[in-house]
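Student: I'll drop the sequence and a predicted model, then ask my questions.
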Amino acid sequence: MLSREEKEWLDDRAKKITEYEEKETRKDFIDDDKIESILQNNRNPEPQRVRDILSKARLLKGLTPEEAAVLLNNENQDLWQEIFETAHQIKQQIYGNRIVLFAPLYISNPCVNNCAYCGFRHSNDSLKEMVLSMEELEKEVQVLTSHGHKRLVIVYGEHPVSDVDFMCKTIEKIYATKDGDNEIRRVNINAAPLFVDEYEKIKEAGIGTYQIFQETYHHETYKRVHPKGSLKSFYKWRLFSLHRAQEAGIDDVAIGALLGLYDWKFEVLGLLYHAMDLEREFGVGPHTISFPRLEPAVNTPFLRNLPYKVSDEDFKKLVAVIRCSVPYTGMILTCRESPKLRKEVIPLGVSQIDAGSNIAIRGYQDAEKEGLENREQFQLADSRPLDDVLYELCEQNYIPSFCTAGYRAGRTGCQFMSFAKEGKVKYFCTPNAILTFKEYLMNYASPKTKMIGEKVINAYLEDFKQEKPQRAEKLREMLNDIEGGKRDLYF
């Protein structure tokens, strides 16, 4: 039950959002009937049609919703293998073989919303409501950086205690928390939609990417799982949330859908239409796309019987189709998924993963304690330490990356996308991945990870020398500087 103060804050903000929606002149770009029709009209595609679309995808030009629907509706298992191979090839062409690492940091869980699927909903009397103090936040960051993390995505409930001023204060605290080489170099945000002037404050605080998931693009389902009377019930407000972020100058934005609320094929096309509309208006699509699946949460019965639950096989298919459809975007695979499935899905186009994650409020400093479930939004399936994940990535010949250079060198928004679309971004990202991974090996790695990591770096140096000999020589010099004690070097 919301307190009087919480209800007053909700009502005041809802009034302002209603006024915004009444004045918003942009047209809702999600047409449910059109999406359903596209899926229906492209059922049972001929094999040659699928192969023609894959040929186009390999040109790195992206796909139309109709073309994506053809791939989504393919029933030929041999052709799915070709789709998987194409997705892998596209990711390699644009981003190379590097995987970016980050960690989530949950700062607050009180929330005025009552989303049916969420452990943070205000009616969940099993939730232990917590907001990190600045001292607790500092301890969380110290634990994360002592493990080697450099990139965070920070998460808040939508609530008056987590207003934009509080968000800015926590961002500043995270950047200010340093201990020798231990530091966070880039903070991304997953939080509620804001007004333009609020986004401007967030930008001033120095964030990287602002991430908002529509959850489901299907209007009726959205209405059903986000009951009236909560701020999240405003579909249009949320749909254009990242358009407002772009207006405020935040040119790296991130979209996503919560898979399992409605038909996964519909949600993939919703993501594609979202990416298209951002690019149409601002000349730059989403920096990343996420595709989390619904997972259990404490005292959340909605999650027990899901008519649209996404199987592992369908999950692989949708990841590959997103990569073929939006080749330039980063794609995020989280610790919601099991280690086994993550290993199978990463080759299908994934470019970012979290690792060593804990999503309980104050979870990193309390990691050894029992009973953290009532502080979590949902439950994770991959709880391995960061070092174990890095070792496995090296076994598969990936270059782990903690790079934040793009943000600090101004390679964001349109500039980043121009590099990505031309397949040139890997010439910055691969050497910077190597430099940041070298730092990790020097400062944090276990002996076994250091041994295999050095082998991977040396192999990539030799490959890079064939493609970019001058840059490879500079990279070798910078690696020597890191061995000599220098840190935070990048192209």
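Tutor: Cool, got the structure.
Student: Going by C-alpha atoms from here, please, whenever you check contacts or count neighbours.
Tutor: Fine.
Student: How about stretch 193-201, which residues are buried there?
Tutor: Within stretch 193-201, the residues that count as buried by 16 or more other Cα atoms under 10 Å are 193, 194, 195, 196, 198, 199, 200, 201.
Student: Sorry, slip of the keys, the one I care about is stretch 28-40.
Tutor: When neighbours are counted by 16+ other Cα under 10 Å, the buried residues of stretch 28-40 are found to be 30, 35, 38, 39.
Student: do the same with stretch 45-64
Tutor: So for stretch 45-64, counting by 16+ other Cα under 10 Å, buried means 45, 50, 53, 54, 57, 58, 60, 62, 63, 64.
Student: ok, now stretch 276-296?
Tutor: Residues of stretch 276-296 classed as buried by neighbour count (16+ other Cα under 10 Å): 276-278, 284-296.
Student: Quick check: the two most widely separated of those residues?
Tutor: Between any two of those, the greatest separation by Cα to Cα is 34.7 Å, found for 284 and 296.
Student: what about versus this one:
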Amino acid sequence: MENILKQYESFNYNSFFENLNLSDIKNIIEKSGDKILDDFEFLALLSPKASTLLESMALKANAITEQYFGKEIHIYAPLYISNICDNECTYCGFKHSNPIKRRHLTFEEIEKEAIYISKTLGIHSIILLTGESCINSIEYLKTSIKILKKYFSTVIIEVQPLSQNEYEILYEAGLDGVTVYQECYHKKTYSKYHLKGNKTDYNYRLETPKRAALANLRAINIGTLFGLGSPVEEAFLAGIHLKYLINNFLRSQFSISLPRIKEAYRNIKPENIVSDKDFVQFLLAYRLAFPMAGINISTRESKNFRDNLLPLGVTKYSAGSVTEVGGYSLSNNSEPQFETDDHRSVQEIVSMLKTNGYQPIFKDWEGAI
């Protein structure tokens, strides 16, 4: 994957954008949906000139989404079980140097949280999250997954990058998938924000989705953290990564998220602001370029903005999210990883979806089977 990205290290984005014309972009929009677009067709959809065609892109994105996904939105929730982290990432509330209260849930506490989420919230799809630390051993993760599989049809992890063999062990324990964000695809910029710990290894992190796919994990989600590198370049390179994965690992289902930096304890402010309009354009470009990829929107975004994104290509939606360890049923005495903007309950989000003609999906039947 690194060799593919190297092709664009010296690429002149501005020159490419200057040579585009609106008729080229309109033709790309028209042809999208039947297959994955090539690299430069995708990049054209991210261009400043394409921003004048968002309405056309939105109509096509809506048609593509209904063709491949219907009007179903999969509901999931995050479960944080540890905020102990060995990394020093300048944008994260869990970074090693932050003097926050650290917490590492016991198996009994994990089960209590699982029971609350599954029975009180009605959620059947969970993302298990930790800080990136050696304390989150394979045995700890393996036992945690076995506990969660008693209550959830789908269990996905967002933890430190693991080896293929480690993913295979967790797959045997019932793991369904992995979320891993590269955070920043521009290699030199990446080193600016990751100062200590295993996360400083850009290449090992970049190859994590590949190792997960080789371990037969079904659901793999990637993305960049908008606010670190150049937004258009980051959106483009994340799409190139997604395309590589889709084309090479046919047994896995791939999705992409579009997280923007949010307020967190002692974190940096974003250096590259991604406006709502830019965000919408990136989402539309992903849908048009990768018609069968999932697109996840979390509670990082405000409720009104999230709701307006629904017709544009979204397939997965977090609900009732808590980003602190033990925050659902245990005492709320640890710092959240970041602040959320959509504080609605699961029931409120379900009501909103139904009002707008969408069917909320709680159980991933393939995962259950």
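Tutor: It's in. Because the structure is a prediction, the values reported are computed rather than measured.
Student: And the TM-score between them?
Tutor: The TM-score (TM-score structural alignment, normalised by the length of structure 2) is 0.94; 368 aligned residues with a Cα RMSD of 1.9 Å.
Student: does residue 217 of structure 1 count as helix, strand or coil?
Tutor: For residue 217 of structure 1, the reduced secondary structure class is coil; criterion used: DSSP: H, G, I helix; E, B strand; the rest coil.
Student: right, and it touches residue 30 too?
Tutor: Yes. The criterion here is Cα atoms under 8 Å, and residue 217 of structure 1 meets it with residue 30 at 7.0 Å.
Student: Give me the common contacts of these two.
Tutor: Taking Cα atoms under 8 Å, 6 or more residues apart in numbering as the contact definition, residue 217 of structure 1 and residue 30 share the neighbouring residues residue 270.
Student: Counterpart of residue 275 of structure 1 over in structure 2?
Tutor: In structure 2, the residue matched to residue 275 of structure 1 (TM-score structural alignment) is residue 242.
Student: what do you get for residue 43 of structure 1?
Tutor: Aligning on TM-score structural alignment places residue 43 of structure 1 opposite residue 18 in structure 2.
Student: and what of residue 188 of structure 1?
Tutor: Under the alignment by TM-score structural alignment, residue 188 of structure 1 pairs with residue 156 in structure 2.
Student: Show the contacting residues for residue 420 of structure 1.
Tutor: By Cα under 8 Å, 6+ apart, the contact list for residue 420 of structure 1 reads 94, 95, 328, 329, 426.
Student: Then residue 239 of structure 2?
Tutor: residue 286.
Student: could you measure it against residue 104 of structure 2, distance?
Tutor: Look at residue 239 of structure 2 and residue 104 of structure 2: by Cα to Cα, to the nearest Å, they are 34 Å apart.
Student: Now do the same for residue 217 of structure 1: its match in structure 2.
Tutor: Taking TM-score structural alignment for the superposition, residue 217 of structure 1 sits opposite residue 185 in structure 2.
Student: against structure 1, where does stretch 350-357 of structure 2 fall?
Tutor: Counting by TM-score structural alignment, stretch 350-357 of structure 2 pairs with residues 390-397 of structure 1.
Student: what does stretch 289-304 of structure 2 give?
Tutor: Correspondence between stretch 289-304 of structure 2 and structure 1 is established over residues 325-340, with TM-score structural alignment as the criterion.
Student: Show me what counts as buried in that stretch.
Tutor: Within stretch 325-340 of structure 1, the residues that qualify as buried are 325-337, 339, counting by 16+ other Cα under 10 Å.
Student: Just give me the mean distance for the helix or strand where residue 344 of structure 1 lies relative to structure 2.
Tutor: The secondary structure element spanning residue 344 of structure 1 is helix 339-345 (assigned by DSSP states H and E). Once the two are superposed, helix 339-345 of structure 1 sits an average of 0.8 Å from its aligned residues in structure 2 (mean Cα distance after the TM-score superposition for structure 1).
Student: Could you tell me where the helix or strand just after that helix falls in structure 2?
Tutor: On the C-terminal side of helix 339-345 of structure 1, the nearest following helix or strand under DSSP H and E is strand 352-354. Aligned by TM-score structural alignment, strand 352-354 of structure 1 falls on residues 316-318 of structure 2.
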